[in-house]
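Trainee: Could you work out the structure for the sequence below:
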Amino acid sequence: MSSQHKDDKYLETVEVRSVSSNDREKGFADGVKMHDEVFGDINEDGPNYRGLSDLGAIVIMTKAMIGLGILSIPFVFMAVGLVPGVIVILVIQVMMTWANWQVGQTKLRHPDVWGVTDVGRKIAGRFGEEFLSVAFLLYMVFIAGSAILAISTALNAITLHATCTAVFVAVAAIIGFMLMSIKTLQEVSWLSWVGAVSILAALLMMVIVVPLQDRPAAAPQTGPWEKDLKLFNTPTIAEALSGVSTVVFSTAAAPAFFSFAAEMKNPHAYTRCMLVSEAIATSFLVLVGSVIYYYCGQYVAVPAPGSAGVLFKRICYGIAIPGLAMSLCIYAHVAAKYIFVRTLRGTKHLATHTKRHWITWFACTGGVTIIAYIISSAIPIFSTLCSLIGALFGCFVSVCPMGLMWLKDNYVGNRNRTWKTHLGAMWAVFVFLSGVFLTIGGTYGSIVAMVNSGTEGKPWSCADNSGSVPTA
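Mentor: Next up is the predicted model:
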């Protein structure tokens, strides 16, 4: 069967419709809305795994890329300088946009693909699948852990550290469990509207308020102060690589984008939805990073809302909490959904509300919550956690597999190679090697940063992690 024919067959399953006599003759049972290569027969008495609209996809994609890492972007500018900071964002975004484009192409060519783990199977068989399964789950759960940590920071800031931080971490984990247990991305996308609007509003408030201040909140509040703004800074190799890893963490969402494509009503609309969300994300990354660093210089706070001062930091965090909660929801949901789909795939329980269906689903969401909670409690320094996640897993699961999959689909075994094919192959190899380099180098930089952070944070600590309460 040709690739085009498979694409056409896949598109035929998009429209949700009633079952007619002709459908029954083709093998559809009563109550079946459609057949999906991943989810099987989607029934009227089960979740609609193919209900994500184009607009819903744009919102959930944008929310997946804007929420956590962007809060550390001004710190990256401080490390590398204003001009290199913009360049790093643009270069990384070009790579990530290509990787996310390849997600859509892979899904159309291989309708049975649900996630990057299936890409691993097609590239390297069972070993590739299992290897990427571990990396994918760690990446998703680590991001969920960083979201829990960010929510605890927000709660500390809003309440001026009204109680032990460990309590806020536990509260964030409970909120995450309730949100991630929503069954389909179609339903999650409605909440993502609230999350996207809240985080974008908070970021815009930051960008407006910080320039209006007499001086940054972290600067000496009396007497002269030196911004020490640098167009080009001279970071150590470790600092530079750690900064790049933070940018990667902010933008590397390809593993989650697979699940978005899998649940879209019209997967052929994936690319245009992705490009819109990439444009929005890139604009905000550059805007927030450059403006906050330009006006704060060496006194940039991490996370970024701290640069707005205590009052506006509390306001910004209050507005941003729904957005942070939705970041936790999306990535934890995708991790739980992978385990759920893999456990029940090929059975009636995947798309039908049976007892086994519900027990498995809540076991998956509960397990992801517990692991994310442990991670957020064990690594209590937000910027370090962001950098470590981006270094260890960002490129490894978002970029490297996409380069190899392009080569498998377009170059290996292709006897009609043109100059465009060769150029595409060169780019795919470059993307793959860049991902390997950033994984190794970024991990080194992040570990050095973690060691240098010393005793700034303790596991399961009650100490304020928002900088709202002066320490003795």
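
Trainee: Every contact and neighbour count from this point should use C-alpha atoms.
Mentor: Will do.

Trainee: in whatever helix or strand residue 272 lives in, what's buried?
Mentor: Assessed by DSSP states H and E, residue 272 sits inside helix 270-296. Buried positions in helix 270-296, judged by neighbour count with 16 or more other Cα atoms under 10 Å: 270-271, 273-275, 277-278, 281-282, 284-296.

Trainee: ditto for stretch 32-43
Mentor: Within stretch 32-43, the residues scored as buried using 16+ other Cα under 10 Å are 32-36, 38-43.

Trainee: For it, what is the distance to the chain centroid?
Mentor: Using Cα atoms, centre = their mean, to the nearest Å, the distance from the centre of stretch 32-43 to the centre of the chain it belongs to is 27 Å.

Trainee: End to end on that stretch, go ahead and measure it.
Mentor: Taking Cα to Cα, to the nearest Å, the span from the opening residue of stretch 32-43 to its closing residue is 4 Å.

Trainee: cool, stretch 13-21 as well?
Mentor: Across its full length, stretch 13-21 reaches 17 Å between end residues, using Cα to Cα.

Trainee: Check the spacing between residue 462 and residue 250 real quick.
Mentor: Residue 462 sits 27 Å away from residue 250, taking Cα to Cα as the criterion.

Trainee: Pick out whichever of the two has more residues nearby.
Mentor: The neighbour comparison of residue 462 against residue 250 (other Cα atoms under 10 Å) goes to residue 250, with 29 against 16.

Trainee: Who are the contact partners of that one?
Mentor: The contact partners of residue 250, by Cα atoms under 8 Å, 6 or more residues apart in numbering, come to 65-66, 68-70, 390.

Trainee: go with 6 Å
Mentor: Shown in contact with residue 250 (Cα atoms under 6 Å, 6 or more residues apart in numbering): 69-70.

Trainee: looking at this, it is in a helix?
Mentor: Yes: with DSSP: H, G, I helix; E, B strand; the rest coil as the criterion, residue 250 is located in a helix.

Trainee: Can you give me the distance of it to residue 383?
Mentor: For residue 250, the distance to residue 383 (Cα to Cα) stands at 11 Å.

Trainee: same check, this time on residue 147
Mentor: From residue 147 across to residue 383, the span is 12 Å (Cα to Cα).

Trainee: Looking at these two, which is more packed in?
Mentor: Counted by other Cα under 10 Å, residue 147 and residue 383 do not tie: residue 147 has more neighbours, with 33 against 24.

Trainee: how about the nearest residue to that one, chain neighbours excluded?
Mentor: Spatially, and ignoring its direct neighbours in sequence, residue 147 is nearest to residue 328 (5.1 Å; Cα to Cα, 6 or more residues apart in numbering).

Trainee: hang on, residue 372 packs against residue 140?
Mentor: No: the pair formed by residue 372 and residue 140 falls short of the contact definition of Cα atoms under 6 Å, at 9.1 Å.

Trainee: what about the helices in the stretch 101-250 of the chain?
Mentor: With DSSP state H, counting those that start in this stretch as the definition, the stretch 101-250 of the chain shows helices at residue ranges 116-159, 165-180, 185-212, 237-251.

Trainee: Out of those, which gets nearest to residue 421?
Mentor: Each of these was scored for nearness to residue 421 using Cα to Cα, and the closest is helix 116-159 (19.1 Å).

Trainee: this one as well, want them side by side:
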Amino acid sequence: MDTEQSNQRAADVEKAAASSQLTQLATDKAPTTGGHDVDPMANRVEDGVEYQSMTWWQAGMVMVAETISLGILSLPQAMSTVGAVPGLILLLFFGAFASYSGLVIGQFKLQHPHVHSMGCAGQVLFGKWGGIVIGCAQFLFYIFVMGSHILTFAICMNTITGHGACTIVWMMLGTALSLVCTLPRTLKHLSYFSMASFVSIIGAVMVTMVAVGISKPAMQAAKLSGGGGDGALSFRLWPSDDVTFVQGFLAVSNIVFAYAGHPAFFTFISELKNPRDFPKALAFLQISDISMYVIAAIVIYYFAGDSVASPALNSAKPVVAKVAWGVAIPTIIVAGVVNGHVGVKYLYVRCLRDRDDDLMHQKTWRSRAIWIGMATLSWLAAWFIAEVVPVFNDMLGITSALFASWFTFGLSGIFWFSMNFERREIWYHVRSRGSWSWKKTILLLVNLVLIAMACILCVVGLYASISSIKEHGATKKPFSCSA
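Mentor: All right, here's what the predicted structure looks like:
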């Protein structure tokens, strides 16, 4: 027994020493975040909240729930805009780069254990104000994503009930359900909801694919247009001549948005039992989303053709569409909840991590009240914006262009450069010149591509979204009972 205790003490000492070395490495290579040198999720209170409790597969489930939801429903229409071949290439291209950029985030987190959010990472890269700007951008992005899920829930209920109640009522109900599900303070609790979300989105997509495969809307459209019933008339390998630049790039933006789960990755890693297991969770996510995106986009577009709707669930016949929407309810709620949880967690950690009493880990009424208050205000803000902004969907496109492009691709490229280069006087130099190889040269080019992609997606996506607002104007009135 004494030998076992001695071995355990030795293991604890070794673990603490390794953590200290990682922290020292982080502080040597970049400025720290206001003196924070440890992961804020690490428990320092006896019998406190255990945030670092997820296994890799639980983290993978949460990541799938956060990423694969609304995005997949717009991909068939995006493919109908750009054509099947370019659409498939774009799905695989952005999927591959999203996989690599996620891996870089995991490496950056291991080198900087104190980083808990994109805001923390921004402070490591750009100092105090850089952290504030990027943190605010991350939180604003989540508010719009939360609002999007509230609005989608209202559309879902209107479809199922045939507008059985005012849209405002459905949006308030969606907000209330989301708030209740956000109340647990640990992501491990959400991992159980995420399993239901995973089954839900697979079920909804399967129902839609089977339904359009049986009804063949593309063939029906071809018959009505005098095409003799050949469904291929409305299934194009390449974009049609009348597709405008704005339409094409908005379709590309929808594909990018489908992979935009990266802003939450730092938070997910912080709540893993072993942060080094993150690549397993990332592989689970990327294999799941790339395969589902490709299959759903091609199959639904092939059978629905140019008449494919967005969300794709509406491509099925009315009765089947109601069934598909009903199956999709868990993923609509849970995906919004995961995003909302990460947004609230950013505020919670930022406000409480410096306290000597480690309030954020306590199981007291005060710590719970702060969490509930922040969650309530965040969901009310998301509901209010979704209700008031008449061009909410286009505003979501603007926030995606401004933020998702950088969170998913650009910042990861900058993370890689910060880990491999250091500033000396007025120029940057390789941190360890002796370890440079041809592989590092390839990675340098890959990360330059990531940054260039973010610049292009940000600037051109912003232009396309603003042009869409000018073209279509307001799509709904504030506090309207119509969908």
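
Trainee: Work out the TM-score between the chains.
Mentor: With the length set by TM-score structural alignment, normalised by the length of structure 1, the two chains reach a TM-score of 0.87; 439 aligned residues with a Cα RMSD of 2.5 Å.

Trainee: List the buried residues of stretch 253-270 of structure 1.
Mentor: Taking 16+ other Cα under 10 Å as the neighbour-count basis, stretch 253-270 of structure 1 is seen to contain the buried residues 253-268, 270.

Trainee: Pull the contacting residues for the aligned residue in structure 1 for residue 141 of structure 2.
Mentor: For residue 141 of structure 2, the aligned residue in structure 1 is residue 139 (criterion: TM-score structural alignment). For residue 139 of structure 1, the residues meeting the contact criterion (Cα under 6 Å, 6+ apart) are residue 393.

Trainee: Remind me which helix or strand the closest residue to residue 147 of structure 2 other than its chain neighbours belongs to.
Mentor: Counting by Cα to Cα, 6+ apart, residue 382 is the residue found nearest to residue 147 of structure 2 once chain neighbours are left out, at 4.5 Å. Element membership of residue 382 of structure 2 [criterion: DSSP H and E] is helix 365-388.

Trainee: Residue 42 of structure 1 too?
Mentor: strand 40-43.

Trainee: Check which helices and strands that strand sits against.
Mentor: strand 32-36 (3 or more Cα pairs under 6 Å, 6 or more residues apart in numbering; DSSP states H and E).

Trainee: Need the residues touching each of residue 372 and residue 140 of structure 1.
Mentor: Taking Cα under 6 Å, 6+ apart as the criterion, residue 372 of structure 1 and residue 140 do not both touch any residue.

Trainee: Give me the neighbour count for residue 74 of structure 2.
Mentor: Other residues near residue 74 of structure 2 come to 23 when the count uses other Cα under 10 Å.

Trainee: Just give me the match in structure 1 for it.
Mentor: Counting by TM-score structural alignment, the partner of residue 74 of structure 2 is residue 72.

Trainee: coming back round to it: same list (the buried residues of stretch 32-43 of structure 1) but as a markdown table, adding distance to residue 91 of structure 1.
Mentor: Formatted as a markdown table, the buried residues of stretch 32-43 of structure 1 follow (distance: Cα to Cα, whole Å):
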| residue | distance to residue 91 of structure 1 |
| --- | --- |
| 32 | 45 |
| 33 | 43 |
| 34 | 41 |
| 35 | 40 |
| 36 | 36 |
| 38 | 34 |
| 39 | 36 |
| 40 | 39 |
| 41 | 42 |
| 42 | 41 |
| 43 | 44 |
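
Trainee: Pick the one among those residues closest to residue 98 of structure 1.
Mentor: Proximity to residue 98 of structure 1 was ranked across the buried residues of stretch 32-43 of structure 1 by Cα to Cα; first place goes to residue 38, at 24.2 Å.

Trainee: so how far is residue 250 of structure 1 from the closest one?
Mentor: Per Cα to Cα, residue 38 of structure 1 is found 29 Å from residue 250 of structure 1.

Trainee: likewise residue 304 of structure 1?
Mentor: For residue 304 of structure 1, the distance to residue 250 of structure 1 (Cα to Cα) stands at 14 Å.

Trainee: Now which residue in structure 1 aligns to residue 261 of structure 2?
Mentor: Using TM-score structural alignment, residue 261 of structure 2 lines up with residue 253 in structure 1.

Trainee: typed the wrong thing, it's residue 116 of structure 2
Mentor: Taking TM-score structural alignment as the criterion, the aligned counterpart of residue 116 of structure 2 in structure 1 is residue 114.

Trainee: and residue 34 of structure 1, what is it in contact with?
Mentor: With contact set as Cα under 6 Å, 6+ apart, residue 34 of structure 1 has these partners: 13, 41-42.

Trainee: Identify, from the residues you listed, the entry nearest to residue 334 of structure 1.
Mentor: Nearest to residue 334 of structure 1 among the contacts of residue 34 of structure 1: residue 42, at 19.0 Å, using Cα to Cα.

Trainee: ok, the closest one - contacts?
Mentor: Applying Cα under 6 Å, 6+ apart to residue 42 of structure 1 gives the contacts 32-34, 351.

Trainee: try it again with 8 Å
Mentor: Applying Cα under 8 Å, 6+ apart, we find residue 42 of structure 1 in contact with 32-36, 48-49, 351-352.

Trainee: Then residue 58 of structure 2?
Mentor: Contacts here follow Cα under 8 Å, 6+ apart; on that basis residue 58 of structure 2 touches 188, 191.

Trainee: Can you find the partner of it in structure 1?
Mentor: Taking TM-score structural alignment as the criterion, the aligned counterpart of residue 58 of structure 2 in structure 1 is residue 56.

Trainee: ok, average deviation of the stretch of helix or strand its match belongs to from structure 2?
Mentor: Secondary-structure element containing residue 56 of structure 1, defined by DSSP H and E: helix 54-65. Between helix 54-65 of structure 1 and its aligned partner residues in structure 2, the average distance after superposition works out to 1.2 Å, using mean Cα distance after the TM-score superposition for structure 1.

Trainee: Would you mark the buried spots in the very next helix or strand once past that helix?
Mentor: The C-terminal neighbour of helix 54-65 of structure 1 among helices and strands, as given by DSSP H and E, is helix 73-80. For helix 73-80 of structure 1, burial by neighbour count (16+ other Cα under 10 Å) applies to 73-80.

Trainee: Rebuild those residues as JSON lines, extending it with distance to residue 345 of structure 1.
Mentor: Putting the buried residues of helix 73-80 of structure 1 into JSON lines (distance: Cα to Cα, whole Å) gives the following:
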{"residue": "73", "distance to residue 345 of structure 1": "39"}
{"residue": "74", "distance to residue 345 of structure 1": "43"}
{"residue": "75", "distance to residue 345 of structure 1": "43"}
{"residue": "76", "distance to residue 345 of structure 1": "42"}
{"residue": "77", "distance to residue 345 of structure 1": "45"}
{"residue": "78", "distance to residue 345 of structure 1": "47"}
{"residue": "79", "distance to residue 345 of structure 1": "46"}
{"residue": "80", "distance to residue 345 of structure 1": "46"}
